[in-house]
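Colleague: Starting from these lines, generate the structure:
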Amino acid sequence: MAVTILPVETPSLGDRSYLVHDGEVAFVVDPQRDTDRMTDLAASCGVRITHVFETHIHNDYVTGGLALAKETGAAYHVNADDEVSFEHDPVRDGDVVEVSDALRVRVVHTPGHTFTHLSYVLEGETPAVFSGGSLLFGSTGRPDLLGPEHTDALARHQHASAHKLADQLADETQVMPTHGFGSFCSATQSESTSSTIGQERRSNPALTKDEEAYVAEIVAGLDAYPAYYVHMGPANASGPSGADLDAPELADKEELLKRLEAGEWLVDLRTRTAFAAGHAPGTLNFGIDGQFATYLGWLIPWGTPVTLLGENAEQVAEAQREMVRIGIDHPAAAATGKPEEWTDEPLGSFERATFADLSQVRHHRPVQVLDVRRGQEFEESHIEGAVNVPIHEILQRLDEVPAGEVWVHCAGGYRASIVASILAANGHRVVAVDDSYGEHAEESGLPIVKAA
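Modeller: Model prediction:
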C-alpha cells in the first residue's frame, strides 16, 4: 500500500503535526489540542486513526494527544520514562509499533530538547523520521527550556542525538520535525519547508560541527522564549482535556467597560492598520493575522480574563482556537462589529509610519525611538539612540519608556503595534512604525549601530 504523510500546520505557533496513513488506517504525531483538524482530515481521507505518538512533553502548546486517543480509541504512545498522570501506551528506544503492514514505526531515544525526547522512524518504501524537537531543518530544538542548570548537558545530548539519527538512517529519509517553522522551541529559524537526512548531514550545524563548537554556538544563540511555556509542561503531564470551542458570551458596551475597569484584557483582533485608525480606549491590539497566541501568551499576566473584540464571529472563533492551544481555555466574553459599537468614549488612534518617515521627522523635531525587538536582535543592529525594551518586558518596564512622542518599531510591524497599543492605553503619545527594519531602516538614512 502507498503511504501518505500529511503535515498539519499551526503557523502562529511555528509547529507542524502529522497524519500518516496507508489508505485504511492512520497514525498521528504531536497533535495540537484542537483535534477536530485531525479527525476531519482523517475522515476526508477515509481512514481510521489507530495510533497517536508524542515525541515529548511539549513546552510551547497544550497537546491534543490524549484527547484524540480517547476520541478515536487509538493507542497513545508516550515515553515510558515520562512522568505523566494518565493512562498511555509506554514506548522506549528500540521498540517497534506495527500500525499496519505498511506503517511500521521504530522508536528512537533522541534526548536534547528534553531528556526523554523520542523520535519515530517510519520504515519501508517511504522512509521518514518524525523528529519533534530533535533534528530540525538546519537546526535543532533549543536545549534550555528545562532550566539553565540543564542547558549544557541537553545541548550535548542534542548533538549526539542528531548523529544517532544520521548514523541510523539513509540519506533519502525525509525529516519531519514538529518545531522549526517559527516556534521559539527551535534554536534557530530556517526558511526550508522540507529536508532529508542527506541534506541535514551536509548543512545542519549539529552534524557539521564537532561537539564543542556546536554547543558553544547553540548556547550563545539562545534568546528569550515565551513566558507561558512554564505552564505547558505541567499541563501536558497531567493529561489535558480536549479543546472547548463553544462560542463565548457576547458583551455590550456596558459589560465591556465593566470588564476593562476590572483589569481584564480586552483584545482587539483586527489588523494593526485598522486598530491604529480607530479603537476603543484601553483595548490592546493582538492582530489575528500574526503570531497571536505566542505574543498574547507571552505578555498577559497568566490567569487574566480575556475578552475578544473582532470584526466578525469567525475572527473571534479563530482567536479562541489559538488561545486554547496554549491553555487559555475560554474567553471571558466577546464582541463583534466596529469599535464604535464597543464604547461610548471617543475612539483612540495613533499614526502609522515608515522608517523613511522617521528619518525625515528627526530633522524637524525631537522624537524618541523605542525598539521592541529581543535583545539579540538589538545587539546585532539598531538605530543610534534607540531605547531597547523587548516586547515581552514592556509591562514590567513601562517606567523606562521615554516621555514625549515615542516612535515604536520592531522588525516588521506586528510587535510594534502590540506595544503601541499598550503605550496608548497607558497615556503615551505613540507612532507605530509599520515597516521592515531589515529592508528599509538603513536605506532610509537612519544612523545604524551594528555589532562588531
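Colleague: switch to C-alpha atoms for all contacts and neighbour counts from now on
Modeller: Noted.
Colleague: Kindly confirm my reading that Thr188 forms part of a helix.
Modeller: No: read with DSSP: H, G, I helix; E, B strand; the rest coil, Thr188 is coil and lies in no helix.
Colleague: what comes up buried for the helix or strand harbouring Glu255?
Modeller: Assigned by DSSP states H and E, Glu255 belongs to helix 253-261. Across helix 253-261, burial judged by 16 or more other Cα atoms under 10 Å covers Leu256, Leu257, Arg259, Leu260.
Colleague: Isn't the last one up against Leu266?
Modeller: Yes: Leu260 is in contact with Leu266 according to Cα atoms under 8 Å; the separation is 6.7 Å.
Colleague: what sits in contact with each of those two?
Modeller: Gly282 (Cα atoms under 8 Å, 6 or more residues apart in numbering).
Colleague: Can you show me the helices along the stretch 201-350 of the chain?
Modeller: Ranges of helices in the stretch 201-350 of the chain, per DSSP state H, counting those that start in this stretch, are 205-208, 211-220, 229-237, 253-261, 272-277, 292-299, 313-325.
Colleague: Now show me the structure for the sequence below, then we'll compare the two:
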Amino acid sequence: MIEIVAIDTPTLGDRSYLVSDGEVAFVVDPQRDIDRVLDLAQVRGLRVTDVFETHIHNDYVTGGLALAHATGADYHVNAADPVSFERSPVADGDVVEVGSFMRVRALATPGHTFTHLAYVLEAPDRVPAVFTGGSLLYGSTGRPDLLGPAHTGELVKRQYASAHRLAELLPDDAEIYPTHGFGSFCSATQSAADRSTIGREKQVNPVLSQDERAYVDELLAGLDAYPAYYAHMGPANSAGPDAPGVTTPAKAEPGELRSRLEAGEWVVDLRSRTAFAAGHLVGSLNFGIDGSFATYLGWLIPWGTPLSLLGETPEQVTEAQRELLRIGVDHVETAATGAPEDWSGGASLGTFPRARFEELAMVRHHRPVTVLDVRRDLEWARSHIDGALHVPLHELLDRVGEVPAGEVWVHCQAGYRASIAASVLAAAGRRVVAVDDEFDRAARAGLSMVAS
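Modeller: The predicted structure is shown next:
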C-alpha cells in the first residue's frame, strides 16, 4: 500500500513528501534539516532510494543532496539545471522505477522557473498522484517573477500552459501534492485548502477556470514583495548545499552583547512580542520564534551581518538555529538565555507600550500621533487608516528617517510585524507604541478607513 507523508515546514509555508510502498521510499523537495526525513524512514523501516527536486528552490536551502549522500539514494534534478554537483539527470517524460511497483514520471511544467518539473506517481490499483512543486498549487500557482522582471511575462504564460498540461494529462481524481502554497511567498496567492485533486482545481483555481489573459492579468496584479534572502537561495542550491550542523553558539556575556550592538551587529530577541515590550536589552530587535521568524529575519537582516540570539531557554535558541539553517544562515556568533536582566549587565531595560485599535482611536481625539502601517503594498491598497504613514516592514530599516519625530503607533495585520517594527524604532531611540491587534478591528474601533 502506498503511503504519502507530508513533512510540513509551516514557518516557511512549504511541504516535503516521503512516499513509500512499505519497504522503499522516495522523497520530494526535502528541506535542509534532513533529520526529519531520516527519522520518519527509520521509524517506518524504510530504505530511501530516490530523491526528487521539482526545481531549484528560491525560498529555502534544499536538503536533497545531503539526503542522497546520507542514504545512498539517486538524486534526480532536471538535466537542464546548471548545477555543480553530481546528480541523476531527469527530463520531461523520463520514468524512474522505485521499488517493485512505484513509477515516477517527470513532466516539464515551466512557469515558476524555466526548468520546473512535476512528478507523477503511478502504481497499480490507485489513482495517480502528482507532486507539483511550484506549478499547480491549491487554488493558485507558483509566482512567476522570482527570476526577475525580464522573465516574468514569459514565465506567467508558461505557468498557465503547464497547469493546463497537467489537467489534460491527468484524470480528475488525481491527487495534487504541492511544495508551496501554505504561506510561502513562492505562491502567487494563499489558500486554506489542505488537499485537492485535478478535478477540484478545475473548479476553483483561476489558472484552470479563467482564460489566459484573465489569469495573467489577475496574477500579475496580485504580486507583492518577496523576501530579500530569496536572492541567495538559487545560487546556494545550484552549488549543492551540504548537511547542516547545529552547534552551540558561544555564550555571550552582557559586556560582549553591548559591544556587538555598538559595532552594528544584530542581537535578536526570540521571545514573544508581549515579553519583549515589557523589558528588553536596549538596541536588540524582536523576531519572535513564535511567528514567521526566519522569513522576516532573513528578509530584513543585511546578508552576512554577524548575529547573536537571545532566548528564554537553550531549546528556543536551538529552534531558531534550525529555522535559520533552512535559509542558509549557518553561523550564529553568540547566544544567551534567561531573562533580559541577565543580558543587560545591570543597565536599564528598554520597554514600550502595547495597545489595541480602540486605544489608538481614543488617543487620536486628544493628541497628535503618527500612525505607521508596516504592511505590504497590496494590504495597504485594499484598506488603511486615514492619515496613516505607510512604510512596509522590509523597507523600514532604510526609511526610519521618514517617520516623523514624536509618538509613533505602529501596526500591521495581526501584531507580529508591528513588534518587529517597534523594536527597530525603539533601537533607533524613537518613542513607540506597538498595536497588538487584528487589523479588521480598526474600523470597528471607530478609525476612518480608506483604500488606494
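Colleague: Superpose the two chains and report the TM-score.
Modeller: Once the chains are overlaid, their TM-score stands at 0.98 when taken by TM-score structural alignment, normalised by the length of structure 1; 449 aligned residues with a Cα RMSD of 0.8 Å.
Colleague: Scan structure 1 for its longest helix.
Modeller: If you go by DSSP state H, structure 1 has its longest helix at helix 148-168.
Colleague: That one vs structure 2, mean deviation?
Modeller: After superposition onto structure 2, the average distance of helix 148-168 of structure 1 to its aligned residues comes to 0.4 Å, using mean Cα distance after the TM-score superposition for structure 1.
Colleague: what's the average distance of the next helix or strand after that helix to structure 2?
Modeller: Going down the chain from helix 148-168 of structure 1, the next helix or strand is strand 174-177, by DSSP H and E. Aligned to structure 2 and superposed, strand 174-177 of structure 1 gives a mean residue distance of 0.7 Å (mean Cα distance after the TM-score superposition for structure 1).
Colleague: Show me what strand 174-177 of structure 1 is packed against.
Modeller: Applying 3 or more Cα pairs under 8 Å, 6 or more residues apart in numbering; DSSP states H and E, we find strand 174-177 of structure 1 packed against strand 128-132, strand 135-136.
Colleague: mind running it again at 7 Å?
Modeller: Counting contacts by 3 or more Cα pairs under 7 Å, 6 or more residues apart in numbering; DSSP states H and E, strand 174-177 of structure 1 packs against strand 128-132.
Colleague: The stretch 1-150 of structure 1: helices as residue ranges?
Modeller: 36-45, 65-72, 148-168.
Colleague: Export these as JSON lines, with columns for distance to Ala80 of structure 1.
Modeller: Below are those laid out as JSON lines (distance: least, Cα to Cα, whole Å):
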{"stretch": "helix 36-45", "distance to Ala80 of structure 1": "25"}
{"stretch": "helix 65-72", "distance to Ala80 of structure 1": "15"}
{"stretch": "helix 148-168", "distance to Ala80 of structure 1": "18"}
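Colleague: closest to Phe275 of structure 1 out of the ones you listed?
Modeller: In terms of Cα to Cα, the element of these nearest to Phe275 of structure 1 is helix 36-45, at 30.3 Å.
Colleague: buried sites along that closest one?
Modeller: Buried, per 16+ other Cα under 10 Å, within helix 36-45 of structure 1: Met38, Thr39, Ala42.
Colleague: what does stretch 150-163 of structure 2 give?
Modeller: Applying a neighbour-count criterion of 16+ other Cα under 10 Å, one finds Thr152, Leu155, Val156, Lys157, Arg158, Gln159, Tyr160, Ala161, Ser162, Ala163 buried in stretch 150-163 of structure 2.
Colleague: wait, isn't the first one in contact with Arg158?
Modeller: Translated: Thr152 of structure 2. No: taking Cα atoms under 7 Å as the definition, Thr152 of structure 2 is not a contact partner of Arg158, at 9.8 Å.
Colleague: who wins for proximity to Arg106 of structure 1 among the helices of the stretch 1-150 of structure 1?
Modeller: Per Cα to Cα, nearest to Arg106 of structure 1 of the helices of the stretch 1-150 of structure 1: helix 148-168, 11.4 Å.
Colleague: which helices and strands sit right next to the closest one?
Modeller: helix 205-208, helix 211-220.
Colleague: Next, the mean deviation of the shortest one compared to structure 2.
Modeller: Once superposed with structure 2, the aligned residues differ from helix 205-208 of structure 1 by a mean of 0.5 Å; criterion: mean Cα distance after the TM-score superposition for structure 1.
Colleague: Same check on the longest one?
Modeller: Plainly put, helix 211-220 of structure 1 ends up 0.9 Å away from its match in structure 2 on average once the two are laid over each other (mean Cα distance after the TM-score superposition for structure 1).
Colleague: Can you check which part of structure 2 that helix sits on?
Modeller: Taking TM-score structural alignment as the measure, structure 2 aligns residues 212-221 with helix 211-220 of structure 1.
Colleague: residues of the matching stretch that come out buried?
Modeller: Across stretch 212-221 of structure 2, burial judged by 16+ other Cα under 10 Å covers Glu212, Tyr215, Val216, Leu219, Leu220.
Colleague: What distance do you get for Leu397 of structure 2 to Thr109 of structure 2?
Modeller: Note on Leu397 of structure 2: its distance to Thr109 of structure 2, by Cα to Cα, to the nearest Å, is 38 Å.
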